[in-house]
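Enquirer: coords please:
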Amino acid sequence: MQIPNEILEYCKQTIGVPSGFSPASGGCINNGGTVKTAQGMFFIKWNDAKRFPNMFTVESKGLGLLAQTKAIKIPEVMSVYEGESYSCLILENIQASLKTSDYNSKLGEGLADIHHHSNETYGLEHTNYIGSLFQYNHPSENWPEFFYHQRIKPQVDLALSNKQLSQADADQFHLLKEKLSQLLPSEKPSLIHGDLWGGNVMTDSQGEPVLIDPAVAYSHREMDIAMTRLFGSFDQEFYDAYHSSYPLVSGFEDRLDLYNLYPVLVHVNLFGGSYRNQAMRIVLKYTK
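Expert: Take a look at the predicted model:
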């Protein structure tokens, strides 16, 4: 992997001439890695500016919202570039170390602190991204309506148009819409990370937790907790600390799969395959 010339020129103007580059492993959406210059080490992400307009501008805003809470370490945004062919995000480089003994407790307490930051409505002032897909955030005071119209329906419509779901599949989601007001409890909007799986939690040089790659919105905080269990669970100490700081409303276990329907649908649209079957199992569970 090589840094495109357009991005290299931008780096020279902002962080100095790169003298080394180490590609990051594991990313499936963006290109990225660690850049060394005379000014220090930085982490850089880049992508196609035309395919993903404003991707890093809105990610920068999301990181800023999380950082303002001062609850958990968030990488500092050094610079954002929206160019003709490429866009990029230059971040503080996080040097990983061994976790402290209270790492999971601090992560749980910190997430609870983030979730205490609220807003008058669900949503956000702008559209952002979940992976490489648009995440729509038109404000609403009604959580079930927001969940359906801004989270579920756009993904179903996209999957239908790309033939990842059939019309019969899509009809099941219309049935789900009618049940959401009974299934989803009301609670004040919370600032959430929005893409909280294990790959988006790091450890810094002090062994403290760091959150990266958010898809923020003012949403229902149970969305974050549910996603921590989509690809295996976080440590039990994390859940204990979170619950001690900000207890969940009873019945969360019954709602967990429903909340994870959103990221599963995102995976249907990004990767197809067995995720379609997983999505349909979930929707049928709640529409029987």
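
Enquirer: drop to CA atoms for contacts and neighbour counts, all remaining ones
Expert: Fine.

Enquirer: my guess is Lys177 meets Phe146, correct?
Expert: No: contact criterion Cα atoms under 8 Å: Lys177 and Phe146 do not qualify, at 10.8 Å.

Enquirer: And the two? Which one has more around it.
Expert: More crowded of Lys177 and Phe146, by other Cα atoms under 10 Å: Phe146, with 22 against 17.

Enquirer: quick one: contacts for the more buried one?
Expert: Going by Cα atoms under 8 Å, 6 or more residues apart in numbering, Phe146 touches 122-123, 138-140.

Enquirer: Now, those that are in strands?
Expert: Nothing among the contacts of Phe146 maps onto strands, per DSSP state E.

Enquirer: Tell me how far the residue of the chain positioned farthest from its centre lies from Gly123.
Expert: Relative to the centre of the chain, and counting by Cα atoms, centre = their mean, the farthest-placed residue is Ala38 at 32.3 Å. To Gly123, Ala38 is 41 Å away according to Cα to Cα, to the nearest Å.

Enquirer: what does Pro23 give?
Expert: Separation of Pro23 from Gly123 (Cα to Cα): 34 Å.

Enquirer: who has more neighbours, those two?
Expert: Gly123 (27 against 17).

Enquirer: Look up how far Phe147 lies from that one.
Expert: 10 Å.

Enquirer: With Val201 instead?
Expert: 25 Å.

Enquirer: between these two, which one's more packed in?
Expert: Neighbour totals were compared for Val201 and Phe147, and Phe147 leads with 22 against 14 (other Cα under 10 Å).

Enquirer: Wait, a helix at the more buried one?
Expert: Yes: checked against DSSP: H, G, I helix; E, B strand; the rest coil, Phe147 lies within a helix.

Enquirer: neighbours of the closest residue to Asn119 other than its chain neighbours, just the number please.
Expert: The spatial neighbour of Asn119 that comes closest, neighbours along the chain excluded (Cα to Cα, 6 or more residues apart in numbering), is Pro189 at 5.9 Å. Other residues near Pro189 come to 24 when the count uses other Cα under 10 Å.

Enquirer: run this one through as well so I can compare:
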Amino acid sequence: MTEPVARLTGHAVTGSRRLSGDLREATLDDERVVVAKHGHAPGAAEAEAAGLRWLAQPGVVRVPAVHGFDENWLVIDRVPDGRPSAEAAERLGRGLARLHASGAPAFGAAPPDGPADAWIGLAPMANVPGEDWASWYAEHRVLPYVRAAVDAGTFGPAEAAVFERACERFAAPAEPPARLHGDLWNGNVLWDGHEAWLIDPAAHGGHRETDLAMLHLFGCPHLDRVMAAYQEETPLADGWAARIGLHQLFPLLVHTVLFGQSYAGQAVAAARAVLEPFHRFE
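Expert: Okay, here's the model as predicted:
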């Protein structure tokens, strides 16, 4: 690990330790502390680096600086350890609103210089541009993972049919493409005691409610303060809370593909909830 860190940063490594999994911490000869992450697949480091730089570009949220990457390694700043606070959560809410408002060229657009074949966690994610959010979301963020779950034997034909019917009902307020983190669950929000930092993006152009739905899916410290500050900065369209399940289909299906039956029932339930308002009138 020391060789790629030295090569990518241009500084000698004076100390290192393993953090977890594919993460290593390294101290450089100028006393900076960085994190080296080993990519799980070709292109993963490139995609994450492009996403971090795209999220950092507007200067409205904290993300680790990228020091370099190659086919196998990504080297970024080490986020200091700390505890979440209500004040930091409010700043995060305002920052997310401004980040989303900074926009993207299209739904599904990759970050500049980022690959079209990207990743969300360990699952592949295609960045394919589209003009209409509902059809793009169905085609590129829901159905590919339904098919993967069917191929793995996690879903049968009946479950797949639920998602197919739900895709025909997708609707959300017309808004321009937002600049999304794309994998905004609680584990990808770090707190340094003063600010919240965003890590491990699956960045792309999408609907801003998708990022917020991911925060709701697995919880987030002071989430009520995050949302209140977001709403003050850029109010969400009426009915946003009722659409949380719609936007959670994507991460739930990704988790179903990665982890199997433990998330399958929750994903099917979310798809049925999308259909429920229509069943009342059928």
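
Enquirer: TM-score, when you put one on top of the other?
Expert: The TM-score (TM-score structural alignment, normalised by the length of the second structure) is 0.89; 268 aligned residues with a Cα RMSD of 1.7 Å.

Enquirer: which residues of the stretch 51-200 of the first structure fall in strands?
Expert: For the stretch 51-200 of the first structure, the strands defined by DSSP state E, counting those that start in this stretch cover 77-82, 86-92, 128-130, 133-135, 190-192.

Enquirer: Take those strands and write them to JSON lines, including distance to Gly273 of the first structure and mean neighbour count.
Expert: JSON lines is the format used below for those (distance: least, Cα to Cα, whole Å; neighbours: other Cα atoms under 10 Å):
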{"stretch": "strand 77-82", "distance to Gly273 of the first structure": "33", "mean neighbour count": "19"}
{"stretch": "strand 86-92", "distance to Gly273 of the first structure": "30", "mean neighbour count": "22"}
{"stretch": "strand 128-130", "distance to Gly273 of the first structure": "19", "mean neighbour count": "21"}
{"stretch": "strand 133-135", "distance to Gly273 of the first structure": "17", "mean neighbour count": "18"}
{"stretch": "strand 190-192", "distance to Gly273 of the first structure": "28", "mean neighbour count": "28"}
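
Enquirer: okay, the ones you listed in CSV with distance to Asp213 of the first structure next?
Expert: Formatted as CSV, the strands of the stretch 51-200 of the first structure follow (distance: least, Cα to Cα, whole Å):
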stretch, distance to Asp213 of the first structure
strand 77-82, 12
strand 86-92, 11
strand 128-130, 9
strand 133-135, 14
strand 190-192, 12
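
Enquirer: what's the distance between the closest residue to Pro221 of the second structure other than its chain neighbours and Gly193 of the second structure?
Expert: Leaving aside its chain neighbours, Pro221 of the second structure sits nearest to Pro84 (6.7 Å; criterion: Cα to Cα, 6+ apart). Pro84 of the second structure sits 6 Å away from Gly193 of the second structure, going by Cα to Cα.

Enquirer: quick one, helices of the stretch 51-200 of the first structure?
Expert: Assigned by DSSP state H, counting those that start in this stretch, the stretch 51-200 of the first structure shows helices spanning 55-68, 103-115, 143-146, 153-161, 167-183.

Enquirer: Same list, those helices, but as JSON lines with distance to Met223 of the first structure please.
Expert: Formatted as JSON lines, the helices of the stretch 51-200 of the first structure follow (distance: least, Cα to Cα, whole Å):
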{"stretch": "helix 55-68", "distance to Met223 of the first structure": "16"}
{"stretch": "helix 103-115", "distance to Met223 of the first structure": "11"}
{"stretch": "helix 143-146", "distance to Met223 of the first structure": "12"}
{"stretch": "helix 153-161", "distance to Met223 of the first structure": "16"}
{"stretch": "helix 167-183", "distance to Met223 of the first structure": "14"}
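
Enquirer: Quick one: closest of these to Asn260 of the first structure.
Expert: Asn260 of the first structure lies closest, by Cα to Cα, to one member of the helices of the stretch 51-200 of the first structure: helix 153-161, at 12.8 Å.

Enquirer: which residue numbers in the second structure go with the closest one?
Expert: When the second structure is aligned by TM-score structural alignment, the counterpart of helix 153-161 of the first structure is residues 143-151.

Enquirer: same thing with stretch 250-263 of the first structure?
Expert: Using TM-score structural alignment, the residues of the second structure aligned to stretch 250-263 of the first structure are 238-251.

Enquirer: in the matching stretch, what counts as buried?
Expert: When neighbours are counted by 16 or more other Cα atoms under 10 Å, the buried residues of stretch 238-251 of the second structure are found to be 243-251.

Enquirer: show me the contacts for the counterpart of the residue farthest from the centre of the first structure in the second structure.
Expert: By TM-score structural alignment, Ala38 of the first structure lines up with Asp29 in the second structure. Each residue near Asp29 of the second structure by Cα under 8 Å, 6+ apart is listed here: 11-14.

Enquirer: ranking those by neighbours, who comes first?
Expert: Within the contacts of Asp29 of the second structure, Val13 tops the neighbour count with 23 neighbours, counted by other Cα under 10 Å.

Enquirer: how much space between the match of Ala38 of the first structure and Ala178 of the second structure?
Expert: From Asp29 of the second structure across to Ala178 of the second structure, the span is 39 Å (Cα to Cα).

Enquirer: rewinding a little: I'd like the buried residues of stretch 238-251 of the second structure laid out as TSV, including distance to Thr154 of the second structure and secondary structure.
Expert: TSV is the format used below for these (distance: Cα to Cα, whole Å; DSSP: H, G, I helix; E, B strand; the rest coil):
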residue	distance to Thr154 of the second structure	secondary structure
Arg243	25	helix
Ile244	24	helix
Gly245	20	helix
Leu246	20	helix
His247	21	helix
Gln248	18	helix
Leu249	16	helix
Phe250	16	helix
Pro251	16	helix
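
Enquirer: is it possible to export the residues you listed to TSV including distance to Gly265 of the second structure?
Expert: Listed next are these as TSV, based on distance: Cα to Cα, whole Å:
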residue	distance to Gly265 of the second structure
Arg243	19
Ile244	17
Gly245	13
Leu246	15
His247	16
Gln248	13
Leu249	12
Phe250	14
Pro251	13
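
Enquirer: out of those residues, which one sits closest to Tyr145 of the second structure?
Expert: Phe250 (8.2 Å).

Enquirer: which residues does that closest one contact?
Expert: By Cα under 8 Å, 6+ apart, the contact set of Phe250 of the second structure is 141-142.

Enquirer: ok so, going back, first vs last residue of the match of stretch 250-263 of the first structure, how far apart are they?
Expert: Terminal-residue distance, stretch 238-251 of the second structure (Cα to Cα): 23 Å.

Enquirer: Fine by me, we can end here.
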